[in-house]
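[1] pasting the sequence and the predicted model now:
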Amino acid sequence: MILIKNGCVIDPLSKINEKFDILIDGENIVKIDKNINKINNAKVIDASGCILAPGFIDIHSHFRDPGFTYKEDLLTGSKAAARGGYTTVVCMANTKPVVDNVDTLKYILDKARKAKIEVLQVATITKGMRGEELIDMHSLKEAGAVGFSDDGKPIMKSKVAFDSMKIAKELDVPLSFHEEDPNLIKENGINMGRIAKNLNLTGSPNEAEDVLVARDAVLAISTGAKVNIQHISSAVSVEILRWAKKMGANITAEVTPHHFSMTEKAVLEKGSNAKMNPPLRTEKDRKVIIEGIKDNILEIIATDHAPHTEEEKNNAFSKAPGGIIGLETALALSITNLVKPGYLTYMDLIEKLTINPAKLYNLDRGYIKEGHRADIVIFDPNEDYIVRDFASKACNSPFIGEKLSGRIKRTICKGKIVYMHER
């Protein structure tokens, strides 16, 4: 048994925001009350000064397993997630081989049983992620896929996207779309603008994102499918999504901490550790993204945790892969750049890290309740720290050396402590 005392419980489902004790027995929460008496043999955690929230849910991670386990694997990725307060992670399908078949999906789900947290898996939308032919979505869902995404590559053929939405509507599963038209991009990973020009690069314009967001917003209105637009970076795309929601689309959108925390200027200081797809854009884009977060146009904060080796990232900018790790810094970046400046309350933030991603994937997660599974994160919102080390195999983060607010103290998954901060 675990007894957590003196913490402030913030729960987005019940809207509780008050000091309570929580008693856990086995996998479940058995009591939530004030001043629960200590029980023999119960491990007592003093959460004074801390917030108790549902375990975070990331709907966009790359654990690189199978095929690229020198960058990350299911077990090290899970450790990184636990250290970041995550108890459930949805992994993308651009592994090697890609998850377009039952055998690869089964390998991942079998290995995931050994992980510290719950690892869920999407399958691709198209065979080989080539954007041409749909996979057998029915059989992959039956085998355990929780959704579908060709993340890493856009689906350029409108009919393929349209047909996938019709099937997804029938199956009641989400589709997540990576929106970057390669025909409009000279070099990926950097915004087309002044910074790129100073580096003798052309870069990626926001229009590359906007045109595909617009197309898929229209198709989402038409089909009624549950559509998720991944890692929004453009101010125009935020306004397209605002319009689509007014038109009745069942559309959600995710935003990464790096896109609301940094701009294209980071490339000058951080080099390839600030290279990602879609790229960091302008201060105007960042401000509109924050407005979209405030207005709940962007309902979900997702990490796009994308590990690469130091050797890969130390290449020339044009040759280095895009992407950064994000699971271990997501909360602190959100507190530092969204809550502390007054854009969001802690309740607002926790909704975007828990109940909103759970709803997208039809998961019975993201809340704290008696009789419910004990997935809980304990964090000190006022503890500052310098980003230095990671549980991930990788360290490709532009936030190394940055001072952030918000320290994860404990992560509890299925009633077990899976991460504990060592002072």
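    Thanks, I have it.

[2] drop to CA atoms for contacts and neighbour counts, all remaining ones
    Fine.

[3] what about the residue most central in space within the chain, distance to His372?
    In the chain, the centroid-proximal residue (Cα atoms, centre = their mean) is Ala302; its distance is 2.2 Å. Ala302 is 24 Å from His372, where distance means Cα to Cα, to the nearest Å.

[4] follow-up on the earlier one: wouldn't the residue nearest to the centre of the chain be in contact with His62 here?
    No - counting by Cα atoms under 8 Å, His62 is not a contact partner of Ala302; they are 11.6 Å apart.

[5] in this structure, which helix is the longest?
    Counting by DSSP state H, the longest helix found in the chain is helix 206-223.

[6] just the helices in the stretch 301-423 of the chain please.
    310-313, 330-334, 346-353, 355-360 (DSSP state H, counting those that start in this stretch).

[7] can you give the contact residues for the last one?
    Applying Cα atoms under 8 Å, 6 or more residues apart in numbering, the external contacts of helix 355-360 come out as 12-13, 57-59, 174, 226, 252, 299-300, 364-367.

[8] list the contacts for the nearest residue to Asp384 once chain neighbours are set aside?
    Spatially, and ignoring its direct neighbours in sequence, Asp384 is nearest to Ser405 (4.3 Å; Cα to Cα, 6 or more residues apart in numbering). The neighbours of Ser405, taking Cα under 8 Å, 6+ apart as the test, are Ala332, Leu333, Ile335, Thr336, Pro381, Asn382, Glu383, Asp384, Tyr385.

[9] returning to what we had before: counting by contacts, list what the longest helix of the chain packs against.
    Helix 206-223 sits against helix 158-171, helix 235-246, with contacts defined as 3 or more Cα pairs under 8 Å, 6 or more residues apart in numbering; DSSP states H and E.

[10] ok, second structure coming up, stack it against the first:
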Amino acid sequence: DASGLYVMPGFVDLHVHFREPGLTHKETVKTGSMAAAAGGYTSVFCMPNTKPVIDSAENYSMLMDIIQKDACVNVYPVGAVTVNQQGEVLADIETMADMGMKAISEDGKSVMNSGLYSEAMKIAKDKGIVVFAHCEDINLVRGGVMNAGKCADMLGLNGITNAVEDIITARDIMLAGETGAKLHLCHCSTKDSVKLVKDAKDAGLPVSAEVCPHHFTLTDEDITEDDANYKMNPPLRAKEDVEALIDGIRQGIMEVISTDHAPHSAEEKNQSMAKAPFGIVGLETAFALSYTELVCNKKVVTLPELVKCMSTNPARIAGIDRGSLTKGKVADIVIADIDEEYEINAEKFYSMGKNTPFNGRKVRGKIVKTFVAGKEVIL
């Protein structure tokens, strides 16, 4: 009985890190997929920066075996662009695509060799798969751990400038235009990336982009002490960047909300920002944060428009037949109580990672039930 509740197509996350194989002290396919179901996600795309990297038919097949055994939602492995994500030799993109892979990404870094990246894009175009781009000029990072500016200066921390992202965003869009590859820009965080995406779309290029809830909910001014739960890549940006991202969502320039769910152990995150790894968890907070911030507080989008950003659009971009409640479609469904108010409690997360800057934050919108292919996911 869903009376008084809101029924939506299951959410689709184009950007998660499930850490398996090899990094199972942070997360596993089992715990990550449980976190996904708890957050209303029925399909997720997991990034290849595992140990070993998902860069070959053998490693892709190994991960698929784990997924078939342990996942309670649809999990789609994303293949690496280069062998071991070293940026030197192309991964076996063709074979992985023939095995059903939907996308490639070097996520966690960019392929700095533009010639090599262009070759990968041509293969992606030929195979009909998407390129998920993490845009970061590694030569400009220089040990940065948060947004460059007065907040970083006050905390005595090295900053990451907007140019780190913007330069590679511009390059990747140009290469997409040249090769015809479908390009999806991951976790955009700057005002100029919104402008670049708008210009690319206006020019008719096959470009789409995502924003994460932390990037439109928080600014670098929310970092008042050295707390690694606020350390993610790209970093929390300035107010003007956040306003541009929100405006991009309002205008439909930024079509997708993804989580970049990046769990780490408490031991890893309980270090200084200078030492701790980048990344926060997001699967179990994304809907409530997005609904509270974009629909209730700022009235940027309606709830049906938010559902498009979290379900319909990502499904279309990735080329999976999901994101719809139309008769005859697969019954991937999420039911939410959109009136329930509560405090986020990281200790109750199904994810092994508790690394969130949102612990204790008041939100609205609680996921009540998640169904995958018509069956309720019991956690």
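    That came through fine. This one's a predicted model, so the numbers in the text were calculated from it and none came from an experiment.

[11] what about the equivalent of Gly77 of the first structure over in the second structure, helix or strand, and which?
    Alignment note (TM-score structural alignment): Gly77 of the first structure maps to Gly32 of the second structure. Using DSSP states H and E, Gly32 of the second structure falls within helix 29-38.

[12] and Val288 of the first structure, what helix or strand is that in?
    helix 283-294.

[13] starting at the chain centroid, how far to that helix?
    Here helix 283-294 of the first structure is found 18 Å from its chain centre; the criterion is Cα atoms, centre = their mean, to the nearest Å.

[14] that helix maps to which residues in the second structure?
    The aligned range for helix 283-294 of the first structure is 239-250, by TM-score structural alignment.

[15] name the residues of stretch 210-227 of the first structure that are buried.
    210-214, 216-221, 223-227 (16 or more other Cα atoms under 10 Å).

[16] so which of the contacts of Ser405 of the first structure hold up in the second structure?
    Compared against the second structure with both residues aligned by TM-score structural alignment, their matches' Cα atoms under 8 Å, the contacts of Ser405 of the first structure retain Ala332, Leu333, Ile335, Thr336, Pro381, Asn382, Glu383, Asp384, Tyr385.

[17] could you flag which of those residues are buried?
    For those, buried by 16+ other Cα under 10 Å: Ala332, Leu333, Ile335, Thr336, Pro381, Asn382.

[18] let's have those in TSV, adding distance to Pro279 of the first structure.
    Converted to TSV, those look like this (distance: Cα to Cα, whole Å):
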residue	distance to Pro279 of the first structure
Ala332	21
Leu333	18
Ile335	22
Thr336	21
Pro381	29
Asn382	30
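
[19] ok, so of these, who is nearest Asp181 of the first structure?
    When these are ranked by distance to Asp181 of the first structure (Cα to Cα), Leu333 comes first, at 28.8 Å.

[20] any idea what the closest one aligns with in the second structure?
    Leu333 of the first structure maps onto Leu289 in the second structure, by TM-score structural alignment.

[21] hmm, His215 and its match touching each other?
    No - using Cα under 8 Å, Leu289 of the second structure makes no contact with His215, being 11.0 Å away.

[22] tell me, how many neighbours does the counterpart of Lys416 of the first structure in the second structure end up with?
    For Lys416 of the first structure, the aligned residue in the second structure is Lys375 (criterion: TM-score structural alignment). Counted with other Cα atoms under 10 Å, residues neighbouring Lys375 of the second structure total 11.

[23] separation between Lys375 of the second structure and Asp332 of the second structure?
    Distance, Lys375 of the second structure to Asp332 of the second structure, using Cα to Cα: 8 Å.

[24] for Gly10 of the second structure, same thing?
    5 Å.

[25] do Glu136 of the second structure as well
    If you go by Cα to Cα, the gap between Glu136 of the second structure and Asp332 of the second structure works out to 34 Å.

[26] next one: Ile123 of the second structure
    From Ile123 of the second structure to Asp332 of the second structure the distance is 31 Å (Cα to Cα).

[27] these two: which has the busier surroundings?
    Neighbours per residue (other Cα under 10 Å) separate Ile123 of the second structure from Asp332, with Asp332 holding more: 27 against 17.

[28] what's the counterpart of the more buried one in the first structure?
    Aligned partner of Asp332 of the second structure by TM-score structural alignment: Asp375.

[29] surely that match and Ile417 touch.
    No - using Cα under 8 Å as the test, Asp375 of the first structure is too far from Ile417 to be in contact (9.5 Å).

[30] joint contacts of the two?
    Thr411.

[31] going along the chain, name the helices of the stretch 1-150 of the first structure.
    74-83, 102-112, 137-142.

[32] pick the most deeply packed of those.
    Of all the helices of the stretch 1-150 of the first structure, helix 74-83 has the most neighbours on average by mean count of other Cα atoms under 10 Å, namely a mean of 26.

[33] average distance between that one and the second structure?
    Once fitted to the second structure, helix 74-83 of the first structure is off its aligned match by 0.3 Å on average (mean Cα distance after the TM-score superposition for the first structure).

[34] run the angle between that helix and helix 102-112 for me.
    Counting by axes from the mean of the first three to the mean of the last three Cα atoms, to 10 degrees, helix 74-83 of the first structure lies at 50 degrees to helix 102-112.

[35] what helices or strands is helix 74-83 of the first structure leaning on?
    On a contact count with 3+ Cα pairs under 8 Å, 6+ apart, helix 74-83 of the first structure meets helix 102-112, strand 403-413, strand 416-420.
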